[in-house]
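**Student:** Can you look at this prediction? I've put the sequence above it.
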Amino acid sequence: MNGFRGDSALSDIELEEKFARRSLNQSMFGRLLPLIAPVWRQIAAVIGIEIVQVLAIFARPLLIGLVIDRGLRQAGAGVDAPLIAWACLGLATTWGIRFALGGLSQYCAGVAAIRVLNDLRTRVFAHVQTLSVGYFDRTKAGRIIARADRDVDTLEPLLIQGPPEFLSAILRLCLAGFLLWLIAPALLAGLVAVVPVLVAATFLFKRISQRSWAKVAENRSRFTAHLVETVAAVRLIKQSGRDRENLAKYRGLLEDFNSALIFGSMRSGWFAPFTGLLTTAGLALTLVVGGRGIALGTLSLGELAQSLFYVFLFLAPLQEFSDLFERFANGTACAQRIFLLLDTEPDIVDGPAAATLPAVEGAIEFRDVRFGYRPDQPVINGLDLSIAAGELLAIVGPTGHGKSTLVQLLTRFYDVDQGAVLLDGRDIRSISERNLRSHIGVVLQDNVLFGGTVLDNLRLARPEASDAELIAASERIGAHEVLQSLPHGYATQVGPLGGQLSQGQRQLVCLVRAYLADPSVLVLDEATSAIDVSTERRIQQALRVLCEGRTALVIAHRLETIRSAHRIAVIRNGRVVELGSHEALTAKGGHYAALYGTYEDSAKSSPPRSQPAPALNAAS
C-alpha cells in the first residue's frame, strides 16, 4: 500500500477502491439489511401502521359509493339520512385514523432512524480510528467527513422511510387492482396493460439514476473536502494571499457538482411526467369504459365513482415510484462509498501471536532498514543504527532525508519494506500496536491539543489522575509558572486544536502530557522556532527532566539539545553517515561539522538574541 502516496493519476474513487482492494459494490441489499436488523420492531410497527392507513384510505371510496347508490335513492324514494350520517362519520373516522397514525408512524420511524444512523456513524468512526496513518496521509480529510456525515444522513430516507412507503405503494396498487377486478374487469384489463411499460421504465430509471446520483455524491464529497482543507489551512491561505485562487477552485468544484446535479436531474426527470401520462390515460380509460357501463346498465353511478378512486389509487403509486427510486439511487450511491470505506483494512495489523510487554528497558535497533512511501523511491535505504537503553540520541541532517520517517517506523505508523526495527531485541512487528505505543512517548513538531481545558488535555495521558497530581507533574518539569499564568490557569480553554494558546504554551502542555504517560522511550521533534527566549529555556529544561532515565531520540533543532546528547546521528539520503559525540564529529570535519559551522556563522552574523537562534537542520 506504500505506493499510493502522492498518486494523483487516479481519481478519488479509484484510489478509494485501491485502498479497499475492491470495486464499488453495485448490489447493496445484502449489506443494507443488517443495518435495520436492530430496529426491526420499529420498522414492523411502521409497516403495520401503513397497512392500517391503506385500509382506511380504501374505506373512503366504499363509503362514497354506498352514499351514491343507496343513500341518494331513486327519484321519489327520498334520501336515507341515517345511512349518509353513518357514512360521513365513517369518512371522518378514516381521516382521524390518518392523522393519528401518521404522527405515530413518524415517531417510530424517527426512533429507528436515530438508532440506525448513530450506530452507523459510530461504526464508521470506530473503523476510521483503526486505519493506519498511511491512509490519512493519502486521503483528504473532507472525504472522510463526507462519508461519516452527509453520506450517512442520505441513507435515512432509504433505510427507514423507504420500505414502509414502498410497501404502502405496493399495497395500494394491488388492492386497487383487486377491487377494480371485482367491480369492472374491463377497467383492470386496460390498466394492467400499462404495467409492463412501467416495469421497463422503472428498471431503466433505476440504472440511469444510480449512475447519475453516484457522480453527484462524488462531486459533493470533493467540494466538502476542499472546504475542510481550507478551514484547516486558513492561515497559510491568508498569508500567501491565495484566497482568490482558492475561492476560484471552490467555485469550480461547485460548478462540477451543479453540472452533475443538473445533468442527473435531466436524465431522470422524464420519469415523473411519464407516470403522470399513464395516470391521465388510466383516468380517461375509466371514464370511457365506465360511461359505457352505465349506458348499458352493467355499472352503477356509485360503482363508477368507486372505480375513479381505485384507478387513482392504482396509478398514484406509479408516480410515487419516481421519488422512491430517486431516493434509492441516491442512498445506494452513498452506501457504496460508506461500505468502500468500511472495507478498507488498516495497513498495519497485529499478528495472531502479537506480544504484550509489561515493561521494556528501551534499547532500540534499526537493522538494515529500507523503506519508501513509493516502492521506487526509498526514503530510508539500508540504515543501521543502535541506541542503548537510557541513551539520549540526537538526530540531525538535511530536511527530507528521512529523520521524521524514522519516527514513523519506530512507532509503527508504517512498516519497513526490508530489514527490521527492534525494541529490546524484539521485532516491533511482533508486539501489539497498542502495547508498543504505550512504551513510546512522542512529542512531534506539530503540537495537537483537543478542545477543552489545559487539565482536560493533561488528563488524556493519565485519566485517573487528580488535578493536584497533574499540576504537580507540571511543576516537576518546570511548566507550572507558564500554565498557571494563563487567563484561567489550568482551567483555561485551549480552543480548537489548541489555537487559543501560543506555540510554546502548547508544547509545554504536550511535554507535561508525555511526562505523565511515563514511557520508556521518548521521541521528540524539538520545535522551538518562533518561540521567545524565556519559553525556549523552559522547554529546554522540561526536555532535560523528561529525558532523565529514558531512551530518547531527539530530532534536534537546537545546539543546547545537541550538546547534551550522548551521541549524534547524521542522516543523509536515508543512511547514517556519521555517528558520535559533538566533540568527535566536530573534530572530524565532515557533514556534522559543516552543519555546525553554518549554525555558528548564522549566530555570529545575527544581532544580540531577542529571538531563538537558527536551527541546526538546514540542508548542507
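**Tutor:** Arrived safely.
**Student:** okay, CA-based contacts and neighbour counts for the rest of this
**Tutor:** Fine.
**Student:** tally of neighbours for the closest residue to Ala353 other than its chain neighbours?
**Tutor:** Nearest residue to Ala353, sequence neighbours excluded (CA to CA, 6 or more residues apart in numbering): Ser430, at 7.2 Å. The burial metric for Ser430, expressed as a neighbour count using other CA atoms under 10 Å, is 16.
**Student:** ok, Ala189 - how many residues close by?
**Tutor:** If you count neighbours by other CA under 10 Å, Ala189 ends up with 13.
**Student:** show me what contacts Ala593?
**Tutor:** Counting by CA atoms under 8 Å, 6 or more residues apart in numbering, Ala593 makes contact with 585-587.
**Student:** Turn those residues into JSON lines, columns for secondary structure, neighbour count and distance to His480.
**Tutor:** Converted to JSON lines, those look like this (DSSP: H, G, I helix; E, B strand; the rest coil; neighbours: other CA atoms under 10 Å; distance: CA to CA, whole Å):
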{"residue": "Leu585", "secondary structure": "helix", "neighbour count": "21", "distance to His480": "37"}
{"residue": "Thr586", "secondary structure": "helix", "neighbour count": "17", "distance to His480": "37"}
{"residue": "Ala587", "secondary structure": "helix", "neighbour count": "11", "distance to His480": "40"}
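**Student:** ok, second structure coming up, stack it against the first:
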Amino acid sequence: MNAFRGDSALSDIELEEKFSQRRLNQSVTGRLLPLIAPIWRQIAAVIGIEIVQVLAIFARPLLIGFVIDRGLRQAGPGVDAPIIAWACVGLAATWGLRFALGGLSQYYAGIAAIRVLNDLRTRVFAHVQTLSVGYFDRTKAGRIIARADRDVDTLEPLLIQGPPEFLSAILRLCLSGFLLWLIAPSLLAGLTAVVPILLIATLLFKRVSQRSWAKVAENRSRFTAHLVETVAAVRLIKQSGRDQENLAKYRGLLEDFNRSLIFGTVRSGWFAPFTGLLTTAGLALTLVVGGRGIALGTLTLGELAQSLFYVFLFLAPLQEFSDLFERFANGTACAQRIFLLLDTKPEITDSPAALSLPVVRGEIEFRNVSFGYRPGRPVIRALDLQIGAGELLAIVGPTGHGKSTLVQLLTRFYDADEGAVLLDGQDIRTISERSLRNHVGVVLQDNVLFGGTVLDNLRLAKPEAGDDELIAASRRIGAHDVLQSLPHGYATQVGALGSQLSQGQRQLICLVRAYLADPSVLVLDEATSAIDVSTERRIQQALRVLCEGRTALVIAHRLETIRSAHRIAVIENGRIVELGPHETLAAAGGHYAALYGAYERSAGLGPVPQLARRQRHPDEDHVPSA
C-alpha cells in the first residue's frame, strides 16, 4: 500500500481500486447470491405468490374465450346467461386473488429487503471501522457515505424485487407461448421469429446500460462527497467568503451527473420503443394469421380472442426486460462499488501473535525511525529518541516538520517505513492495536464529541461508569464548575460534533475522557492551541492532573505551556536538532532559543502557568539525548 500512499494524481475510483487491489468492472453475480441466502424463505414465498398470480392471469383469457364460444351462441337462440355469470364470477375471483396476493407479496418482499439491506449496511459499517486511518486520509467522506447509504438502497430492486419479477416474466413468456402453440402453431411460429432479435438487442442493451449507469453512480458519489465536505467545513467556507465558488463547483458536479444521466438515458432509451415495435408487429401478425384461420374455419372467434391475450402476455415480458435490465445495470454498478470497499484491507493489522500488555510502565523509544506519507518524501528521517517512564517531554518545532507524525506512529495509525517504535522495549507492531491504544491516550486540538449529552460523551471512555463516577472525575480534573454551569448541566446536549459548546468546553470534556481512560502514556497534540482565555486556567489545572504519574508527550505551539517539561525536543525537517530542559536550551542560543524568543516577542508574555512535573527519579538521568 505504501507505493501509492498520498498519491493525489490518482482519480477517486483509481485510488479505491488501488486500495482494494481489484478492478471496478468485475462480475459480482457470485457475490450477490450469498446476500439473499439468509432470506431464501421470504424469496421463495414471493416466488410462489408470483406463480399463483401468473396462473390467475392466464385464467382470464380462457374464461373470455369460453364466454365468446359458449356463452354467446352464434348459431343458437340468445345467450347462455349461467355460463356468462359463472365466467364473470371467475374473472372477479382472479382479480380479487391478484389484489390479495399482491399485498402479501409486498409484505414478504419488504421483510426480505429490510433484513438483507440492514445486514449489508451493518457489514459495510463494521468494515469501515476496521480500515486504517490512512484510508480516511485519502478518501472523501461523502464517497464512503454513498456506499453505505444510496448504493445499498439501489440493490433492493436488484436483489429483492428483481428475481420474482424476472421469474414472473419468464413464466408468462413460456406459458403464453405454449398455449399459443396449442391453439395455432402458426401464431407461435410468427412470434418466435422476433425472439432472436430481442435476445441480441437485450445483450447489447445490458452492456451499454451497465457502462452508462456505472458512470452515473460515480458522478453521484462525487457530488454527495462534496456536499458532505461542505457541511463539515461550512464555517471555513463562510469565513473565507467562498460560498459562491463552492456553489459553482457543486453545480459543476451536478451538471456532470446530469450529463451522464441524460447520456445514459439516450444510449439505453431505444430499447423500450424497440420492444414496442416488436409488440405491434406481433399483434398485426396475430390478426392476419387469426383472421385467415377464422375464414378457413380452423380457428374460432373465442380462440382468436384468447390468442390476442396470449400475444400480449408473450410480448409484455419482453418490454419489461428493459426495466429489469436497467435495474440490473444500476444495481450491479453500485454493487461493484460496495464490494470495492469491502475488498479494501486495512493497512495496519495485528500480527497473528500480537501481544496484549496488561501493564505498561510507559518507556518509549523511537529507534532510527523514518517515515513519509508519500514515496520519496520523508517527513521523519532516521529519528532516535528515548522517553523515560513518567517523563514529561515537550516536542516543538516549525509546522509541517514531523511533530504530529510522531503521534501517528506512536499510536500506530501509520507504521514506520524504517526503524521501529518501542513501548517498554516492545516493538508496537507486535502489540495488538486494542492493547496499544488502551495504554496510549491522545488529546487532539480537533476534539471530537458525538451527539448526545455531556455524560454520554464522558461515558465513551469508561462505558461501565455511573454518573457519580463521571462527575467525580470531572471534579478531579477541575472541569466540574464549567460543565455544571451549562444550561442543563451534565444533561446538556452537545450538538453535532459538539457544536453547542465552546472550544474550551469541548476540550475540557476530552480531558476528562482522557483522565477516565487512565492511559499509561498521554499525548497532548496541540491540545491547548485553540483554548479560549476564560477557561485557560482550568485547562492548565486539568493538564497538571492528567500528566501526574504517567509518561506525557506535549506537542504545542504555545510554548509557555511546556517550559516546565522535563525535556524539550526540537524537531526540524524530521530530525531532532536539540534536546534538553527549557533553561538549558534557552541559554544555548540555538533553535529553541530562537523559537522561544520569537514567541515571547509576538505574545508579550509575562508570568505564565506551567505544567506541574513530578520529581525525576535519579535513574532517569540515563535517558540519552538524540
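**Tutor:** Everything's here; your move. This one's a predicted model, so the numbers in the text were calculated from it and none came from an experiment.
**Student:** re the thing from before, trace the residue nearest to Ala353 of structure 1 over to structure 2, please.
**Tutor:** Ser430 of structure 1 maps onto Thr430 in structure 2, with residues paired by TM-score structural alignment.
**Student:** wouldn't that match be in contact with Leu357 here?
**Tutor:** No. With contact defined as CA atoms under 8 Å, Thr430 of structure 2 and Leu357 do not form a contacting pair (10.5 Å).
**Student:** Relative to Tyr107 of structure 2, how far out is the residue most central in space within structure 2?
**Tutor:** Note on structure 2: the residue nearest the mean C-alpha position is Ile144, at 3.3 Å, using CA atoms, centre = their mean. Using CA to CA, to the nearest Å, we find Ile144 of structure 2 at a distance of 31 Å from Tyr107 of structure 2.
**Student:** Then Asp149 of structure 2?
**Tutor:** Applying CA to CA, the value for Asp149 of structure 2 to Tyr107 of structure 2 is 22 Å.
**Student:** likewise Leu24 of structure 2?
**Tutor:** On the measure of CA to CA, Leu24 of structure 2 and Tyr107 of structure 2 end up 34 Å apart.
**Student:** same check, this time on Ile364 of structure 2
**Tutor:** From Ile364 of structure 2 across to Tyr107 of structure 2, the span is 60 Å (CA to CA).
**Student:** quick one, which of those two is more surrounded?
**Tutor:** The residue with more neighbours, out of Ile364 of structure 2 and Tyr107 and counting by other CA under 10 Å, is Ile364; that gives 23 against 14.
**Student:** buried set for stretch 410-422 of structure 1?
**Tutor:** The neighbour-count criterion (16 or more other CA atoms under 10 Å) identifies 410-417, 419-422 as the buried residues of stretch 410-422 of structure 1.
**Student:** how about the strands in the stretch 451-600 of structure 1?
**Tutor:** With DSSP state E, counting those that start in this stretch as the definition, the stretch 451-600 of structure 1 shows strands at residue ranges 521-525, 551-555, 567-572, 575-580.
**Student:** Out of the ones you listed, which one sits most buried?
**Tutor:** Most buried of the strands of the stretch 451-600 of structure 1, by mean neighbour count (mean count of other CA atoms under 10 Å): strand 551-555, with a mean of 26.
**Student:** can you tell me what part of structure 2 that strand aligns to?
**Tutor:** So in structure 2, the equivalent range for strand 551-555 of structure 1 is 551-555, judged by TM-score structural alignment.
**Student:** next one: the matching stretch to chain centre, how far?
**Tutor:** Between the centre of stretch 551-555 of structure 2 and the centre of its chain there are 34 Å (CA atoms, centre = their mean, to the nearest Å).
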